[in-house]
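# model the structure of this input:
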Amino acid sequence: MTARPVPHSGAGVTQYLQLASILRHQIAHGELVSGQRLPTVLQLAGQYKVAGITVRQAYGLLKTEGLITSDRGRGTYVSAPAASMTANMHAAINDPRASDVRFEVLEQRYGVNLPEPLSRGAAADSSYKSYTFIRKIHVQDGEPFCLAEIYVASEIYQRFPEGSEQQHKIAYLLNEYSKSRMLKMQQTLTVAPADMVLAQALGCSFATPMAHMVRRISDASGHIAYAGLFWYRGDRFVLESEYPFELWLSYPGVAVPQTLG
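Below you'll find the predicted structure:
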C-alpha cells in the first residue's frame, strides 16, 4: 500500500489519531499481520510525512489497545491478529432473538415524547401518546459492541416482564408483547468517527470508525411503536440482508427505501 501524507487536520482529528487509525485499519484487514515488524519511528515519519512525536503518540495508543508491542533494541511488532467476526457476533447484531448478548442498562426514562428526528414519517394521529426511553450497551464475548438509545411505546413497554430489557433485545420484546402486529421496519445506516462519549462507552479509541443506525418499527396503522439510535464499533459490525433477486431487481425500495423519512 502506498503511504499518503497524513493531512494537517487543524481543529479536526489530530495527526497521531489519524495515523493510529491507518495502522489499526491495516492490522484489522490483515495488511499488517501478527508478529510483523513495524517501521522505526524515523521510517514511518518519513513515509507519512509527519513528525517523530506523531509516530510515537500513534504507537503509544496502539500499545494501550494491545495491537502492537515494542522492546528496546528489538523494534515494534504487531501483537494482535486481524479481528475475526464470529458466528455469535453475526447473530448478536442481526438476530433480534439472539440470546448470547448481555445488556447493561445505563438509563431509563418514562413518559417521554418521541424526538422529532425519529418521528418523521409517523402517522399524524399516532395512538402512542408517550414512550419509554432505554439507553444501554450491548456486550458479546465480554466486549461492548453497541450503544443503543431506544424509544418504545409506553403502553407496549408496560406489558414487558419486569427486568426483561436487561435480558432481551427490545425488538424481540416488542414482537412478543405488543397487541398490534408490526408491519414495517426501516433502517438508515451511516458511518462516522467515534467521539469521546462513544469511545468511552464502547472501549475504543477516539475517531474509531462507527456504524450509526437509525431504526424505526411501525404497526399496521403506520404508528411508530419503536425507534432507536444505535452506534456500533466498526471492527465489530456486520449487517446481513438477503432478498429474492427478482424482488430486489424489480423493487429496489426493499433494500433502499425511496423515502427514508
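
# alpha carbons only for contacts and neighbour counts from here, please
Fine.

# what about Gly60, distance to Arg24?
12 Å (CA to CA, to the nearest Å).

# cool, and Ala225?
39 Å.

# which of these two has more neighbours?
Using other CA atoms under 10 Å as the criterion, Ala225 and Arg24 rank with Ala225 on top: 27 against 22.

# the stretch 51-200 of the chain: helices as residue ranges?
Remark: helices assigned in the stretch 51-200 of the chain by DSSP state H, counting those that start in this stretch are 52-64, 87-94, 116-119, 154-157, 170-177, 196-202.

# most tightly packed of those?
Comparing those by mean neighbour count (mean count of other CA atoms under 10 Å), helix 154-157 ranks first with a mean of 20.

# list the helices and strands that one packs on?
Other helices and strands packing on helix 154-157, by 3 or more CA pairs under 8 Å, 6 or more residues apart in numbering; DSSP states H and E, are strand 131-140, helix 170-177.

# so what does the longest one touch, helix or strand wise?
Think strand 131-140. helix 87-94, strand 102-112, strand 143-153, helix 154-157.

# what sits up against it?
With CA atoms under 8 Å, 6 or more residues apart in numbering as the test, strand 131-140 has contacts from 88-89, 92, 100-114, 144-155, 157, 201-202.

# at 6 Å instead, please
101-113, 144-154 (CA atoms under 6 Å, 6 or more residues apart in numbering).

# got a ChimeraX select line for the buried ones in those?
A single ChimeraX command selects the buried members of these (16 or more other CA atoms under 10 Å):
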select :101,102,103,144,145,146,147,148,149,150,151,152,153,154
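
# export the helices of the stretch 51-200 of the chain to a markdown table and append columns for distance to Met210.
Listed next are the helices of the stretch 51-200 of the chain as a markdown table, based on distance: least, CA to CA, whole Å:
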| stretch | distance to Met210 |
| --- | --- |
| helix 52-64 | 18 |
| helix 87-94 | 14 |
| helix 116-119 | 20 |
| helix 154-157 | 29 |
| helix 170-177 | 21 |
| helix 196-202 | 9 |
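
# let's see this one next to it:
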Amino acid sequence: MSGTLALIGSGNVGGAIAKLAVDAGWTVVLSNSRGPETLAELVASLGDRATAATAEEAVAKSDLVVVSVPLLAYRNLPADQLAGKIVIDAINYYPQRDGDIAELESGELTESGLLQRALPGARVVKAFNNIVFRHLADLPRPSGSPDRATLPIAGDDESAKAEVTRLLDDLGFDALDYGTLADSWRSERDMPAYVAPYHEPAPEGLDLQEYAGWVYLTAAAAPASAEKISALLASATRETTAHEAVDISRF
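Purely as a prediction, here's the structure:
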C-alpha cells in the first residue's frame, strides 16, 4: 500500500510519522498553523516525496490525514474539506495546556469523540497518540519480525480502521483494534498503554516531572507485543485524575 498522507501538525510526532511514511514509499504533504514556508527545513530533510502546503491543500491531495495538533486547535481544522476523509487522531488532552474541557473531564466524550463531533463528515480513527516520537522513529520493523511493536487503534468505521492498519503495516508496526471511539479512552494519556510500554524500564526514584523528561529525552525504545498492549488496554480504568498528570507534551 502507498499513497499520499497529509499531516496537519508537523511537530515532533507529525515529523516522525512523515519520515516513516516517506521511507515506506508514501508521498507526504505537511502543514501547520504557521504556513508552508516554515516547513522548508523539514521538507528538505525528507526528500522529494515531501511537500508543504496549507491544511486545506494538504487534505485535498491526501488519501489519509493525520491530525497531530494541540487539542484546542481542533476548532481550526478544515471540517468541510475533511468530510469523507479518514482522519487519524494523534491528539492528547493536557489540561495544563488545553484548559479544562468538561466533557473530557467527566468522561462524557473521549478525545476522538470530541474530534469526531467537530468533523461530522470525517471517518476518525485514534492512533499514534500513545507513543512518544523518538520511540515511534526507533521501533519500526518489517512485517513478521518477532520484535515488531504493536500500536492500538480505535474507531467507528471498520473500513477506515482497515486502511489505518495497512498504513501502520507499511510504517513498520502491527495494529491492534480495541474498539470504537467510545472505547478510545483506554489509550489516552495516563492509561496503562500510554507511553510506558514502548520504553525500557524507568530508573527508580523518579518523580512525575523527572520521569516525563527521562521518557522524552533519554529512554531507549522497547517493542510492545499485541498481547502486552491488549492486556494493558483491558486493565485501564478511569480513576486517574487529569490534574495529577504531568504535561509531557512540552518536552
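
# just give the TM-score of the two.
Between these two chains, after superposing, the TM-score reads 0.25 (TM-score structural alignment, normalised by the length of the second structure); 115 aligned residues with a CA RMSD of 6.7 Å.

# could the helices and strands packed on strand 131-140 of the first structure be laid out in TSV, adding distance to Ser250 of the first structure?
Formatted as TSV, those follow (distance: least, CA to CA, whole Å):
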stretch	distance to Ser250 of the first structure
helix 87-94	25
strand 102-112	39
strand 143-153	33
helix 154-157	36
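
# could the helices and strands packed on helix 154-157 of the first structure go into a markdown table alongside distance to Pro193 of the first structure?
Listed next are those as a markdown table, based on distance: least, CA to CA, whole Å:
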| stretch | distance to Pro193 of the first structure |
| --- | --- |
| strand 131-140 | 18 |
| helix 170-177 | 26 |
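
# and the host helix or strand of Arg166 of the second structure, what's buried?
Using DSSP states H and E, Arg166 of the second structure sits in helix 158-171. Buried residues in helix 158-171 of the second structure, counting neighbours by 16+ other CA under 10 Å, are found at Ala160, Lys161, Glu163, Val164, Thr165, Arg166, Leu167, Leu168, Asp169, Asp170, Leu171.

# and of the helices and strands packed on helix 154-157 of the first structure, who's closest to Ile68 of the first structure?
strand 131-140 (23.6 Å; CA to CA).

# buried residues, that closest one. List them.
Buried, per 16+ other CA under 10 Å, within strand 131-140 of the first structure: Tyr131, Thr132, Phe133, Ile134, Arg135, Lys136, Ile137, His138, Val139, Gln140.

# mind checking how far the closest residue to Lys19 of the second structure other than its chain neighbours is from Leu30 of the second structure?
Take Lys19 of the second structure and drop its neighbours on the chain: the residue closest to it by CA to CA, 6 or more residues apart in numbering is Leu46, 6.3 Å away. Distance, Leu46 of the second structure to Leu30 of the second structure, by CA to CA: 11 Å.

# counting neighbours, go ahead and name the busier of those two.
Leu30 (32 against 18).

# helix/strand/coil for the more buried one?
strand (DSSP: H, G, I helix; E, B strand; the rest coil).

# hmm, it is touching Thr4, no?
No: counting by CA atoms under 6 Å, Leu30 of the second structure does not reach Thr4; the two are 10.6 Å apart.

# closest one to Gly75 of the first structure among the helices and strands packed on strand 131-140 of the first structure?
That would be strand 143-153 among those, by CA to CA, at 29.6 Å.

# residues contacting that closest one, please?
Counting by CA under 6 Å, 6+ apart, 128, 131-139, 202, 225-233 sit against strand 143-153 of the first structure.

# how about the helix or strand that contains Leu104 of the second structure: buried residues?
Take DSSP H and E as the rule and Leu104 of the second structure turns out to sit in helix 102-105. Of all the residues in helix 102-105 of the second structure, those buried under the rule 16+ other CA under 10 Å are Leu104.

# tell me which helix or strand comes right after it.
Next element after helix 102-105 of the second structure (DSSP H and E): helix 111-118.

# helices and strands around that following helix, which ones?
Helices and strands touching helix 111-118 of the second structure, by 3 or more CA pairs under 6 Å, 6 or more residues apart in numbering; DSSP states H and E: there are none.

# re the thing from before, right, and the helix or strand after the helix holding Arg166 of the second structure?
strand 174-177.

# can you tell me what sits against that next one?
So strand 174-177 of the second structure is in contact with Thr150, Leu151, Pro152, Ile153, Ala154, Thr165, going by CA under 6 Å, 6+ apart.

# number of residues surrounding the fifth one?
Neighbours of Ala154 of the second structure under the rule other CA under 10 Å: 29.

# that one sits in which helix or strand?
strand 150-155.

# output the contacting helices and strands for that strand.
By 3+ CA pairs under 6 Å, 6+ apart, strand 150-155 of the second structure packs against strand 123-126, strand 174-177.

# okay, buried residues for the last one please.
For strand 174-177 of the second structure, the buried set under the neighbour-count rule, 16+ other CA under 10 Å, comprises Asp174, Ala175, Leu176, Asp177.

# of all the contacts of strand 174-177 of the second structure, which two lie farthest apart?
Taking CA to CA, no two of those sit farther apart than Thr150 and Ala154, at 13.2 Å.
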